[in-house]
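K.L.:
predicted model and sequence below, questions to follow.
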Amino acid sequence: MKTLIQSIRLTLVLLVLLCVFYPLSIAIAGKLSKGQGGGEKITKNGKVMGYALLGQSFTKPEYFWSRPSAVGYSAAGSGGSNKGPSNPDYLQAVQARIDTLLKYNPSLQKSDIPADMVTASGSGLDPDISEQGAIIQIKRIATYRKIDERKIAELVVKHTEQPFLGLFGPKKINVLELNLALDQLK
């Protein structure tokens, strides 16, 4: 009987902790965050253009292109392709991405292409590209927009986020924010 009473007490305590206090603490933390629990929105002229942590597809040659997505940038179906580096379909998709980059960036060599520009992230929703991924696109964008390459390069430098604490992770650039800033260039 003593064990049964202890089990019921433990169940009630865990029920209150896990069904009341934990969800409440998560909701409070969300409300105190940047996006107030609704995601950090990127706006332009009062209109929501996208979310800071959700990638989007950019395919026009006058814009910086995003990292490829195995799920079509759908947050409802986050995930990778689960295809390994020896899978023929995967190799064909990567080669098609390389061919597209080389077609639109004729001065580019295959060895200059960083992996993040031809491989999808694990979530398929990565909003960032590497600094090198942005740099290799500058010449193409400058040509299509008829803007001096230096102006675009300055924009890339300005939007480059440094690694966390200067140590963890690579330098990265949010593609949506960079493309919005690119539209502001005259």
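P.N.:
The structure has been received and is ready for your questions.
K.L.:
for the rest of this, base every contact and every neighbour count on C-alpha atoms.
P.N.:
Noted.
K.L.:
break down the chain into its strands, ranges please.
P.N.:
41-44, 47-51, 128-130, 160-161, 172-174 (DSSP state E).
K.L.:
with distance to Y73 as extra columns, can I get the ones you listed in a markdown table?
P.N.:
As requested, the strands of the chain are exported to a markdown table (distance: least, Cα to Cα, whole Å):
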| stretch | distance to Y73 |
| --- | --- |
| strand 41-44 | 16 |
| strand 47-51 | 12 |
| strand 128-130 | 12 |
| strand 160-161 | 22 |
| strand 172-174 | 14 |
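K.L.:
and these, which is most packed in?
P.N.:
Mean neighbour count, computed with mean count of other Cα atoms under 10 Å, is highest for strand 128-130 among the strands of the chain, reaching a mean of 24.
K.L.:
which helices and strands sit right next to that strand?
P.N.:
Applying 3 or more Cα pairs under 8 Å, 6 or more residues apart in numbering; DSSP states H and E, one finds that strand 128-130 contacts strand 172-174.
K.L.:
what's the strand it packs on in contact with?
P.N.:
Residues outside strand 172-174 that contact it (Cα atoms under 8 Å, 6 or more residues apart in numbering): 52, 127-131, 134, 156, 159-163.
K.L.:
ok, structure two:
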Amino acid sequence: MNHILPSLRLWIATLLICVLAYGAVVLGFAQTVAPFQANGSIIVQDGRPIGSRLIAQNFTQDRYFWPRPSAADYNGMGAMGSNLSPTSDKLKQRAAETVSRYAAAQDDPIPADLVAASGGGLDPHISLAGARYQAGRVAAARGLPVRSVEAVIDRLAFAPGGAFAPDRIVNVLELNMALDKLGR
């Protein structure tokens, strides 16, 4: 029994230091330096949370920009890829349904990110090309000029990697909120 006691003390000390103390230090630092991000980047409107900047939501109305497809059905608790191979009939069917939903045509090809789910299935961003591809539908549904919708897209588009990854993306939730503020 005496040989177990030192091991037990070491286990308890390690648990207290590595789990509780380290966790408290990291949480305290995050809450001090970046509280919005540390709390999930929750967007609040009229005093109630409407979503996170970090997790896609399934917008389906024509007046809204649609996100990328989600293998997790937009459930933040189940972030995952589909693990379906490119030759999978189920994946081909989902892609065909998505292309049909967008009414894509050979002379108006759909950007790949609007057809393919992200690795985690919850990417809240679409490419600038994906946003511009949807601008006409959204503008028509809202009764706005396409130029006005494109101006909002351009204002919100950003390059997450700066000069190292210059392709611009747009957060779908923030884009839809900005258009809702226009009042149509």
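P.N.:
Cool, the structure landed. All figures in this text were calculated on a predicted structure; none of them were measured in a lab.
K.L.:
please state their TM-score.
P.N.:
For this chain pair, the superposition-based TM-score is 0.85 by TM-score structural alignment, normalised by the length of the second structure; 180 aligned residues with a Cα RMSD of 2.5 Å.
K.L.:
might you report the residue contacts of the residue opposite A116 of the second structure in the first structure once aligned?
P.N.:
Taking TM-score structural alignment, the alignment pairs A116 of the second structure with T119 from the first structure. Residues in contact with T119 of the first structure (Cα under 8 Å, 6+ apart) are 67-69, 94.
K.L.:
still touching in the second structure? Go through those.
P.N.:
Retained in the second structure (both residues aligned by TM-score structural alignment, their matches' Cα atoms under 8 Å) from the contacts of T119 of the first structure: 67-68, 94.
K.L.:
the first structure: helices as residue ranges?
P.N.:
According to DSSP state H, the first structure carries its helices in the segments 2-16, 22-32, 88-104, 131-135, 138-145, 149-159, 175-184.
K.L.:
could I get the ones you listed as TSV with distance to E62 of the first structure and mean neighbour count?
P.N.:
Compiled in TSV, the helices of the first structure are given as follows (distance: least, Cα to Cα, whole Å; neighbours: other Cα atoms under 10 Å):
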stretch	distance to E62 of the first structure	mean neighbour count
helix 2-16	55	11
helix 22-32	36	13
helix 88-104	10	14
helix 131-135	13	20
helix 138-145	5	18
helix 149-159	11	16
helix 175-184	9	18
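K.L.:
need those helices in JSON lines (columns: distance to S57 of the first structure).
P.N.:
Below are the helices of the first structure laid out as JSON lines (distance: least, Cα to Cα, whole Å):
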{"stretch": "helix 2-16", "distance to S57 of the first structure": "43"}
{"stretch": "helix 22-32", "distance to S57 of the first structure": "27"}
{"stretch": "helix 88-104", "distance to S57 of the first structure": "14"}
{"stretch": "helix 131-135", "distance to S57 of the first structure": "15"}
{"stretch": "helix 138-145", "distance to S57 of the first structure": "16"}
{"stretch": "helix 149-159", "distance to S57 of the first structure": "18"}
{"stretch": "helix 175-184", "distance to S57 of the first structure": "9"}
